[in-house]
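Q: what's the 3D shape of this:
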Amino acid sequence: MARAKNRGYQQTFTPTYTIRRWRLGEYIRLSKEDLKKGKDDSNSVKNQRDLLGDFYQRHMDEFESAVEYVDDGHTGTDANRENFQRLLADVMSGKINCVIVKDLSRFARNYSDAGSLIDNLFVQMGVRFISLAENVDSYLNPDSVSNIIVPITNVMNDNYCYQTSKKIRQVFDYKRRNGQYIGSFAPYGYIKDPANKHQLLVDAEAAETVKRVYSMLLQGSSKRAIALYLNEHGIPSPTAYRRKKGLPVSSAVADDPMWGARMIHEILTNPIYTGDLVQGRRRVKSYKVHQIEAVPEEEWVRVPDTHEAIIPRETFEKVQALLVRDTRTSPKGREVHLFSGFLKCADCGKSITRSVSGKNVYYACSTYKNRSRTACTMHSIKHNRLEAAVLFAIQYQVNTAVSYSELIAR
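A: Predicted coordinates:
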C-alpha cells in the first residue's frame, strides 16, 4: 500500500521554560568607621536600602519574597554580627536562597570569611549571590564569581581594615604614653574635663564612696560586706549613679542598680585612684578576632601623677597586700576573721579552713576535709588554743628583741 503524503502540514515544537523565582535576602551593613566619615553617605543604611530596593523592583518577576537584614555599627571583619548570623541561619534552613549586597565590603571585610562563603558554602547550597558594585551574579553569570576582581576586592577590603586598625592602635598608644586618658567613660569617682576629654577630674560625691570602700576593707570588712553596706544605705551603684547624674553609660556594662563584690574588687584594684594612669590592661586580639584578652602587667602603660588622687599610695598598697590573702568570708559572714588568709597546712601546703561546731571554733586542713582523707591528715586545732599559741610566739619574739637591744646597749 502506497504511503500517503502529508501535504501542507508541518508539526512544530515550542520549548517551555520554567522561570525560577528566588527567595531574596537583602543584606545591609554600616560600620562605625563609615559613620565617622561625615558627609560621605554612600554607604549609609538608607542609600544601601534604596539601591537594593531599586534592583528588587526592576527584577521583581525573579523573586517570590524579600527579607531585609541590617547590621548598623558593626565592623565587617567580625562575622559574629547579629543579623549576618541570622541571614546565614536562614540560608542554611532554606528560607533564603539568594543573597544581595551593595558591594563586597558590605558583606565581609575578612578575606577568608568572604571567600569561604561565596566560593564554598553558597555554591554547595545552590545559593545565588549578587554584588551590585562589582557586577557579580553567580546565577546569571557564574564566571563573575571566579573573576579575578572578586578575590582582589576581598583582599583590598581586608587590608583596608588591617591598616585602619594599625593606625588606631598607634594613635591610642601615643596618647597612653603621653598620659592622656583614652577610655570612653571616666572611671567611677572621676569625670572627664569638659575642656579636655583626655583629662580626669575628681567627682566629689562618688570619690567619697571610693574612700569609704577602701576604709571599710582596711577595717576588716570583706568585699561582700562592703557591697551589702552600700546597698543597705541606699548608695547607688556606679551604673545607677551615672544614670542619676545624666552621665554617659556603657552599653557593654550590665545595668545593675545594686553593688556587688565584683564592683568592689574593681575599685580596690584600680591604681587610677592614686593619681596614676595605668592603661592598656586589656586589648582586642586582632582586627579579625574581636575577643578581649588580658595584657601581662609588665606591658601596661603607666604614667604617674596625671590627675588628682582619691586614695593615697600607701593606702592603696596596704589594700593590695590584704587582697593577696585569701580572706573570703562565709555566705552569712560580713567580717574577715582574725586568721583569714594566714593559715596553711604544714604538710600539704593548702589552706586551713575555719569551722564552727556548737560554741567551738576550730581549724582543719582543707585537703583532708574537702578533697581526700588519704591525701593529708586533719591537723585540727581549736581557735582559743591557736590564738594563745600565736600570742605566746609574738610575746616571745618581742621579749627576744628587747633582750637583744638591752644586750647591745650594754
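Q: rest of the way, CA atoms for contacts and neighbours
A: OK.
Q: List the residues that contact T269.
A: Residues in contact with T269 (Cα atoms under 8 Å, 6 or more residues apart in numbering) are Q320.
Q: can we see that at 10 Å?
A: 316-317, 319-320, 323 (Cα atoms under 10 Å, 6 or more residues apart in numbering).
Q: Ok, H307 next?
A: Shown in contact with H307 (Cα under 10 Å, 6+ apart): 179, 181, 190, 199-202, 272-277.
Q: Next: A225.
A: If a contact means Cα under 10 Å, 6+ apart, then A225 has 216-217, 231, 260-261, 264, 329, 332-336 as its contacts.
Q: how about CSV for those, with secondary structure, distance to D158 and neighbour count added?
A: Formatted as CSV, these follow (DSSP: H, G, I helix; E, B strand; the rest coil; distance: Cα to Cα, whole Å; neighbours: other Cα atoms under 10 Å):
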residue, secondary structure, distance to D158, neighbour count
M216, helix, 52, 15
L217, helix, 50, 20
N231, helix, 48, 16
G260, coil, 42, 18
A261, helix, 42, 14
I264, helix, 41, 21
T329, coil, 51, 18
K332, coil, 54, 8
G333, coil, 54, 13
R334, coil, 54, 19
E335, strand, 55, 19
V336, coil, 54, 20
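Q: Next, the structure of the following sequence, for comparison with the previous one:
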Amino acid sequence: MADKEKYTILYGRLSQEDDREGESNSIQNQRLILTAYAEDKAFENLKFLYDDGYSGTNFNRPAWNEIMALIENGQVETLIVKDMSRLGRDYLQTGQLMEIVFPNYKVRFIAINDAVDTLYGDNDFAPFRNLFNDFYAKDCSKKIRAVKKAQAERGERVATKPPYGYVKSTDNPKLIVQDFESAEVVRYIFKLCSEGRGPKQISRKLKEDQIHTPANYYYKQNGVALTNLDTTRPYNWSDTTIANILEDITYIGHTVNMKHTTVSYKNKRQIVRPESEWLVFKNTHEPLITQELWDIVQSIRKHKKRPPKKMDTPNMFSGLVFCEDCEGTLVLHRAHTMESTKNNFMCSTYKKRGKEECTSHYIRESQLTAIILDDLKRVTHFARQQEKLFAEHINQRNSFETRKELTKLQRELDSMKRRDLELTMLFKRLYEDNVLGRIPDEHFRMLSTEYTDEQKILRTNIPKAEEKMEKLKNSLTNVELFIEKAKRYTDITELTAELLHLFITKIIVGEKAERYSRTAEQCVWIYYRDIGILDDVTKENDISEPDYEFIAENNGELRLVI
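A: As a prediction, this is how the structure comes out:
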C-alpha cells in the first residue's frame, strides 16, 4: 500500500473524570487542537476517531480497537493525540505501544502537549509522563471509591443501572420505582419457582413465551447496549440470570450496597465481596413480591439441588419430603414410559447405599397427595371455624417446645464459648512455656496445631448456633398469619405447588409397619408453616375426627371412604 493511501489518525478520548475538569479536555476541544496541528504540519488523509466516556486504564474501547485494526492492516502512517494521557493511563500498556507496537508497524506517534514525536527519536521523559498518568488514574480511583463508599454507608444506591424490574425515579434519580412491564416478568419468575420449577425450566418457559432477556429489554427501552447483549437471540434467558433474580433481596424492597467490587483500578473484572461486608438497608423502595412468596421461593431453592428432569409437570414436593429414619430426602421416581399413578417416592439414602443404611420408605405420589390434601382441608377448616381454640392450642404447645429447645441451644452455645476462651488461655500458656524452654518446640507445634484446629471448628460453629437460636426466636408461631391464609383459601379442591409451599414446610414419611404390604399402616407427619405439626390437635381439644378414612386397594391406590 502506498504511503499516500495511509491514514493520519487524530485520536481523542474523554473519561467521566476528565469531563469534570471542564472544557479543556472535551472531545470537541481535542478535535480542534488536533485538526489545527495536522493542517499546520500539512498532514494528509486525516481521520478523526474518539472514545467518549472510557477510562484511560481500559484499552478495550471501540474507537481504539478500530485504530489497532487499521494499524495491524498497515493503513496508519501517523497517530496524533493531544497528550499521552489521551492514549492511556496504564504505563505498562502505553509503554508497550510506544516502544514495541508502533515501531513494529512503522507508525509515527505524536503527543502535541508533551512534545513527543517518535520521528525524532525517543523522548527520555515519556516513560515518566506515562508513570505520572498512571498515578493520576490510581489517585482518581481511590477518591471515587471513597465517595462511593460514603454514599453506600448512607444507604444511597450506588449502582449506575437499576435492577431488572425497576427504573430510576424521574423525581430523584437516586431512587428506583417499579417498571410495570418488567416487574410483571419478575413476579412471573417467582411464581414459576413457587410452583416447583427450577432456573432451567423457568428459562425455557420464558423463551416459549417470547419474553425479552434483561439485556435486550434494557436495549429496547434505552438504546444502550450492555456487555452481554445478544440481539440475535432476544429471548435466550440463561439459568444464571434466573437464579440471580430469585436470590436478589432488592425485590422485597431492600437495598444491598458494597456487594461487588473490582480487582483493581486497572482490572475492572467484578468480584463478589464476602457477605459479612455487605451493607443491607431494609424497606428503601417498593417491593415487587411479598415476603411470604420470597420465603417460599428461598425454601424451595435451598433444597432443590438436583438437576430437573425434562418432565411436563415439575415435582411440587421438591425439598419437602424427608425420611423419618435417616432424615434424608425422599426422591420422586417417574418416567415418560410409566403411568402417572405409579409415580413414587423412595428414600435417597436407600437408593444410593442400599438396605444396610436405610429402608425404602416407599409411598406413591398419588397417596401422598391425597393425604396432604385431606389434612390441609381439615386443619384450615379448623383454623377458620374455631379461631380462638385453634390459637390457644398452638400457643400452648409451642411455648413449651420453644423454651425447651432454646434452653438446650443456649447450654450448647455457652459450652462452646467457654471452651473457646479456655483454648485462648491454653495457647497463651503454651506459648509462654515454649519461650521459657519448659516444653520442646516439637511438642509446642503439635499441641498448638491441635488447639488451633479445635478453636477454628468452634469459631465456625458458634455463629451457626447463634443464627439457629435467632431463627428459633423468630419462628415463634404466628397463628394469626396462618388463620389469615386459611381464610384466603376457603375452597381447596386440588393440591397445587403454590398451596403446598404456602402452608407446609416439611413432610416426614415413616416406613410401613410391615414392608411390602399394601394394607400396612404407614405414618406421615406434616409440618405446617407458622404453626408446626398438628397431628394431635383433634384429640387434645376434643375436636371430632373427619368422617372419612383412606383404605388401600389391591392396586396400591388409596380409596376415600366416607
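Q: Tell me how the two chains score on TM-score.
A: Scored against TM-score structural alignment, normalised by the length of the first structure, the superposed chains reach a TM-score of 0.71; 370 aligned residues with a Cα RMSD of 4.7 Å.
Q: Doesn't I28 of the first structure lie inside a strand?
A: Yes: the secondary structure assignment for I28 of the first structure places it in a strand, going by DSSP: H, G, I helix; E, B strand; the rest coil.
Q: Counterpart of it over in the second structure?
A: Superposed on the second structure with TM-score structural alignment, I28 of the first structure falls opposite Y11.
Q: Do I have it right that its match meets R61?
A: No: under the criterion of Cα atoms under 10 Å, Y11 of the second structure is not in contact with R61, lying 11.9 Å apart.
Q: Just the ones in strands from the contacts of H307 of the first structure, please.
A: 190, 199-202, 277 (DSSP state E).
Q: Tell me which stretches of the stretch 151-300 of the second structure form helices.
A: With DSSP state H, counting those that start in this stretch as the definition, the stretch 151-300 of the second structure shows helices at residue ranges 180-194, 199-208, 214-222, 239-246, 291-303.
Q: The first one vs the first structure, mean deviation?
A: Okay, so that is helix 180-194 of the second structure. For helix 180-194 of the second structure, the mean deviation from the first structure after alignment is 3.8 Å (mean Cα distance after the TM-score superposition for the first structure).
Q: That helix: which residues count as buried?
A: For helix 180-194 of the second structure, the buried set under the neighbour-count rule, 16 or more other Cα atoms under 10 Å, comprises 182-183, 185-187, 189-194.
Q: next one: the third one
A: For helix 214-222 of the second structure, the neighbour count (16+ other Cα under 10 Å) marks 214-218 as buried.
Q: Which member of those is positioned nearest L229 of the second structure?
A: The closest of the buried residues of helix 214-222 of the second structure to L229 of the second structure turns out to be A215 (Cα to Cα; 5.4 Å).
Q: Tell me where the stretch 51-200 of the first structure has helices.
A: All helices of the stretch 51-200 of the first structure, identified by DSSP H, counting those that start in this stretch, fall at 82-93, 104-107, 111-115, 122-125, 143-146, 149-177.
Q: Tabulate the buried residues of helix 180-194 of the second structure (TSV), appending distance to E442 of the second structure.
A: Rendered in TSV, the data for the buried residues of helix 180-194 of the second structure read as follows (distance: Cα to Cα, whole Å):
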residue	distance to E442 of the second structure
S182	65
A183	64
V185	64
V186	60
R187	62
I189	59
F190	58
K191	61
L192	60
C193	56
S194	58
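Q: In space, not sequence, find me the middle residue of the first structure.
A: What sits nearest the mean C-alpha location of the first structure, by Cα atoms, centre = their mean, is I292, with 5.3 Å.
Q: That one maps to what in the second structure?
A: Here I292 of the first structure is matched to Q270 in the second structure, going by TM-score structural alignment.
Q: next one: G358 of the first structure
A: The criterion is TM-score structural alignment: under it, G358 of the first structure has T337 as its aligned partner in the second structure.
Q: and that match, which of the three is it?
A: For T337 of the second structure, the secondary-structure state derived from three-state DSSP is coil.
Q: Provide the aligned range in the first structure for the longest helix seen in the second structure.
A: What stands out as the longest helix in the second structure, according to DSSP state H, is helix 387-435. Using TM-score structural alignment, none of the residues of the first structure align to helix 387-435 of the second structure.
Q: residues touching E387 of the second structure, list them.
A: Shown here is E387 of the second structure, whose contacts under the criterion Cα under 10 Å, 6+ apart are 381, 479-480, 483.
Q: Closest one of these to A391 of the second structure?
A: V479 (5.9 Å).
Q: any idea what the closest one aligns with in the first structure?
A: With TM-score structural alignment as the criterion, V479 of the second structure matches nothing.
Q: Over to D40 of the second structure?
A: Under the alignment (TM-score structural alignment), D40 of the second structure pairs with R58 of the first structure.
Q: tell me the contacts of that match?
A: Taking Cα under 10 Å, 6+ apart, one finds nothing in contact with R58 of the first structure.
Q: repeat for the one 5 residues further on
A: Contacts for F63 of the first structure (Cα under 10 Å, 6+ apart) come out as 19-24, 56-57, 98.
Q: Can I get these in CSV including neighbour count and distance to I352 of the first structure?
A: CSV is the format used below for those (neighbours: other Cα atoms under 10 Å; distance: Cα to Cα, whole Å):
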residue, neighbour count, distance to I352 of the first structure
I19, 9, 78
R20, 10, 74
R21, 14, 73
W22, 19, 69
R23, 20, 66
L24, 23, 65
Y56, 18, 72
Q57, 11, 75
C98, 24, 65
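Q: from these, which is closest to Y368 of the first structure?
A: Using Cα to Cα, C98 comes nearest to Y368 of the first structure of the contacts of F63 of the first structure, at 64.0 Å.
Q: That closest one contacts Y139, correct?
A: Yes: here C98 of the first structure reaches Y139: they are 9.5 Å apart, a contact under Cα under 10 Å.
Q: list residues touching both of the two?
A: Here C98 of the first structure and Y139 share the contacting residues 126-130, scored by Cα under 10 Å, 6+ apart.
Q: Can I have the buried ones of those residues as a PyMOL selection?
A: Buried subset of these, written as a PyMOL selection, criterion 16+ other Cα under 10 Å:
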select buried, resi 127+128+129+130
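Q: D90 of the first structure: which of the shared contacts of C98 and Y139 of the first structure is nearest?
A: V127 (11.3 Å).
Q: any idea what sits nearest A183 of the second structure, other than its immediate chain neighbours?
A: Computed as Cα to Cα, 6 or more residues apart in numbering, the closest residue to A183 of the second structure that is not its neighbour in sequence is G165, at 4.1 Å.
Q: Can you give me every residue that contacts the one you found?
A: In this structure, G165 of the second structure makes contact with 176-187, 214, 245, 250-251, 288, judged by Cα under 10 Å, 6+ apart.
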